[in-house]
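**Q** Quick one, structure for this:
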Amino acid sequence: MKNPGIAAVLSFFFAGLGQIYNGQIGKGIGFIVAYFISVLLMFVLIGFITTPILWIWGMYDAYKTAERINRESSGAL
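**A** The predicted structure follows:
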């Protein structure tokens, strides 16, 4: 069982960490790389739009994925 709150909080502190907690290593690394690129894009101003979007999307995705994992595992029992 995965705790959706923990997944969201991990993504709050570091983008992609919630996905890694959920067992989605590739997706988590993708979020980390995308977030890093987005932070670099702040030098050309577009990053000020993309960085918060990626950050919020990462938290939402981690939370919803943890819920889905729990729903699927409880349905299989």
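**Q** switch to C-alpha atoms for all contacts and neighbour counts from now on
**A** Noted.
**Q** and the closest residue to F48 other than its chain neighbours, helix, strand or coil?
**A** Nearest in space to F48, with sequence neighbours left out and distances taken as Cα to Cα, 6 or more residues apart in numbering, is M42 at 5.5 Å. At M42, secondary structure determined by DSSP: H, G, I helix; E, B strand; the rest coil is helix.
**Q** One more, please, to line up against the first structure:
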Amino acid sequence: MAKNAILAAILSFLIPGLGEIYVGKIMIGIILVVIAIVLSIAIYTVSFYAWILYIIIWLYAIYDSYTNAKATQKTLKTE
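**A** Below you'll find the model as predicted:
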């Protein structure tokens, strides 16, 4: 089933990794959610570096979920 790429990106915007879980990449999604939680906690102790890493993970999760959802749409159109 084709997944909505915009919805996947919005889910990852809200919680990094949630879009990957929606698309079907469950393991990478869980890993990203855990990393986001750990970095959220680390922001209070190592603020500057944790913010930078969190933003990188957050942007990667949005991009990855969007491209994976688009890839599922393309594979279904060619079949």
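**Q** For the one residue sitting closest to the centre of structure 2, list the residues it contacts.
**A** Central residue check for structure 2 by Cα atoms, centre = their mean: the C-alpha nearest the mean position is that of A61, 2.7 Å away. For A61 of structure 2, the contacting residues are A9, S12, F13, P16, G17, G19, E20, L32, by Cα atoms under 8 Å, 6 or more residues apart in numbering.
**Q** ok, now how distant is the third one from K3 of structure 2?
**A** For F13 of structure 2, the distance to K3 of structure 2 equals 16 Å [Cα to Cα, to the nearest Å].
**Q** Then the first one?
**A** With distances taken as Cα to Cα, A9 of structure 2 is found 11 Å from K3 of structure 2.
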